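**Q** After the sequence you'll find the predicted model.
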Amino acid sequence: MLDSIKTTVLAAATLAVATPVLADEVNIYSYRQPELIKPLTDAFTAETGIRVNVAYLAKGMVERLQAEGKRSPADVVLTVDISRLSGVVEAGLTQPVDSATLKANVPAQYQDPEGHWYGLTTRARIVYASKDRVADGEITTYEDLADPKWKGRICTRSGTHAYNIALTSAVIEHHGEEGAKAWLEGIKSNLARKPQGNDRAQVKAIWAGECDVAIGNTYYMGKMLADEEQKEWAESVNVVFPTFEGNGTHVNISGVAMTKSAPNKENALKLMEFLTSPAAQEIYAKANFEYPIAPGTKPDPLVESWGEFTADNTNLMTLAGHRATALKITEEVDFDG
């Protein structure tokens, strides 16, 4: 409740004056945390002189934009996960952006073919494996997780969480609906406990001996290593980059889109192009232990130390198209039950 109140107050304070629109500002609605956004907005303002106003939202971005309609002060939205990005697009709340700079900075698989959104950073959905109880090379593919040898040894958060729905969508893309359903059933039969908690909670469970293998995002390793209490959890596991048979490792994104109503369209474009620039992407990636995607950029040395991987080359909008099916089959197998 307190977090919700803080979010509401902050949003009201930052965007209280929607009119008149000033030529030297740009307004953001963001699902990303203040500590991740401020270094970027400060750098953008220093470079361009354009003031950035940010409303930090915990949830309800689509509903808020719909309620505001043409009167919305928001110029751009920042969010994580292809499901959330595509949700804003599917609601008709964005506009296509045709920019040579954006197209040059963002690889094709990380941008909407119609130009409605562009990726900023990526994170891999990987396996955390116990250093003591899982040998090197025991897991090489996502398909391996359904092998009965892992019975009673896997932990994960809810199968209906957006991160896992995106992964299941990727399984559908590579193996079809029936293949993905069989994969989910296999993993469910291998669970050590009912799906619960967040990605960090799974690593804690490995450290505590409750399971040996967990599914999670790469950046949580960096966050745990930076936390005095959680560092011991992180040091109990190895980061494993599984692949799909015949393809690469599943990745998801943080991304940006221009709103349909954008009152400061020119400044919004400048901000989007800045956010995809190599310098900005490295700031962004370092702040959250993610992977920058602009050509010639490198991740933080800590992230780089986890090893290299080849990303699945499927366009993420294709995966977004499987979202409803992924949720349906996850519920059919009663994954969280």
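**A** Arrived safely, thanks for sending. Numbers count the residues shown, from 1 in each chain.
**Q** switch to C-alpha atoms for all contacts and neighbour counts from now on
**A** Noted.
**Q** list the helices and strands the top helix by length along the chain packs on?
**A** Once the chain is assigned using DSSP state H, the helix that runs over the most residues is helix 162-190. When contacts are defined as 3 or more CA pairs under 8 Å, 6 or more residues apart in numbering; DSSP states H and E, helix 162-190 sits against helix 82-90, helix 316-320, helix 323-332.
**Q** Out of those, which gets nearest to residue 56?
**A** helix 82-90 (15.1 Å; CA to CA).
**Q** Not counting that closest one itself, show me its contacts.
**A** Where contact means CA atoms under 8 Å, 6 or more residues apart in numbering, the residues beyond helix 82-90 that reach it are 61-62, 79, 94, 116-117, 162, 166, 252-257, 316-317, 320, 323.
**Q** Now do the same contact list for residue 65.
**A** 72, 93.
**Q** gap between residue 268 and residue 153?
**A** Separation of residue 268 from residue 153 (CA to CA, to the nearest Å): 47 Å.
**Q** same thing with residue 6?
**A** In terms of CA to CA, residue 6 sits 39 Å off from residue 153.
**Q** next, the one to line up against it:
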Amino acid sequence: MPHVSSRRLRRTLATLALTAASVAATVPALAQQQVLNLYSARHYQTDERLYADFTKATGIRINRVDADDAGILARLKAEGSASPADVILLVDAARLWRAEQDGLFQPVRSAVLEQRIPAQFRGADTGQGSQWFGFSTRARVLVYDPTRVKPTDIDSYEKLAAPAMKGLICSRSGSHPYNLSLFASVIEHLGADQAEAWLKGVVANLARDPKGGDTDQIRAVAAGECGVAITNTYYYARLMRSTNPADKAVVDRTRVMFPNQSSWGTHVNISGGAVARHAKNRDAAVKFLEYLASDSAQRYLADGNNEYPTVPGVQTENPALAAFGRFKAETVPIAKVGANTAQVQMMLDRVGFK
């Protein structure tokens, strides 16, 4: 056995100790580099803060793929079991329901989510947990020109089909998910025959062919192109909070109506999330959904993108939401809204709602 000096032995042992310490320090560092693959239909720059805060709190980095609801669902089907997606975020109740029916999600049993997210904003519990959870809501309201339209003319969705509304309505495409969900809920309230007659009346009252997004409809009202527009609350809230003089002028020229306050309530849609069926990082995915139900994330959804929190009791500092005030929201089950959308699309084709 070769002779090793005591000095050399001490140096070797010291080197081994440093190496062991380095490896020990690297293990948590590698854990912090865990990646969560997120497919998101939320195209809101304000959400960047949400993702950054989650990474800061957990060390889990988010790799995001953006597309619209339909694009995400098509991609999940095409990728199958090879999909890298861990979490799916969609911005329409009917699409959440559709994805659940198509087997694109997996059930989640979480005490945190079940305690904080009301049952009306969760997928049905099949015994293994819910397959999706709603984290924010937005109301489908009417923005109108008070010099051309009286509040009593539009205090219900039904009145949009009245002869008095001839040539006054602006809307984005009837086939857009936000409108599909609204129209699907109308079927639940009026029945299929009356709902189709109503849609025919709305089409007859359009001021122009549907084009653009919700903000475009609001601006068209302010510009005098139409008298009333169908829009989600958060689009109008953005204009209310804007410092742009042109946006302030739009708000000054228009008003907001929450329809059906004396009957079934204003239609609300949700933005929600789910764990992908073939998620490779399930634990991190559940942790992210639970984070979205936290007070801080709920407040940011409200203050950052002008949405209503789904967790009861969360206090926000959003002046636009405060200005809207409290309102009666409809309580149509999400499953029924989703199930009606295919029927709505056929109605739209028949009545010519582009």
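**A** Thanks, I have the structure now. In this text the structure is predicted, and so the values were computed from the model without any measurement.
**Q** Verify the contact between residue 315 of the first structure and residue 118 for me.
**A** No. With contact defined as CA atoms under 8 Å, residue 315 of the first structure does not reach residue 118; the gap is 11.7 Å.
**Q** So for those two, which residue has more residues nearby?
**A** residue 118 (29 against 15; other CA atoms under 10 Å).
**Q** Disregarding flanking residues, what is the spatial nearest neighbour of the equivalent of the more buried one over in the second structure?
**A** Aligned counterpart of residue 118 of the first structure in the second structure: residue 133 (TM-score structural alignment). Spatial nearest neighbour of residue 133 of the second structure, excluding adjacent residues (CA to CA, 6 or more residues apart in numbering): residue 122 at 4.5 Å.
**Q** does the one you found really touch residue 132, like I thought?
**A** Yes. Counting by CA under 8 Å, residue 132 is a contact partner of residue 122 of the second structure at 5.8 Å.
**Q** before we move on, back to that, could you dump the helices and strands packed on helix 162-190 of the first structure into JSON lines with mean neighbour count and distance to residue 70 of the first structure added?
**A** Below are those laid out as JSON lines (neighbours: other CA atoms under 10 Å; distance: least, CA to CA, whole Å):
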{"stretch": "helix 82-90", "mean neighbour count": "20", "distance to residue 70 of the first structure": "15"}
{"stretch": "helix 316-320", "mean neighbour count": "21", "distance to residue 70 of the first structure": "26"}
{"stretch": "helix 323-332", "mean neighbour count": "18", "distance to residue 70 of the first structure": "29"}
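**Q** Need the counterpart of residue 207 of the first structure in the second structure.
**A** In the second structure, residue 207 of the first structure lands on residue 222 (TM-score structural alignment).
**Q** Next, count neighbours for its match.
**A** Residue 222 of the second structure has 23 nearby residues by other CA under 10 Å.
**Q** which ones are touching the residue nearest the centre of the second structure?
**A** Geometric centre of the second structure, nearest residue: residue 271, 2.2 Å, by CA atoms, centre = their mean. Neighbour list for residue 271 of the second structure: 89-93, 134-137 [criterion: CA under 8 Å, 6+ apart].
**Q** Swap in 6 Å and give it another go.
**A** If a contact means CA atoms under 6 Å, 6 or more residues apart in numbering, then residue 271 of the second structure has 90-92, 134, 136 as its contacts.
**Q** Thanks again, I'm all set now.
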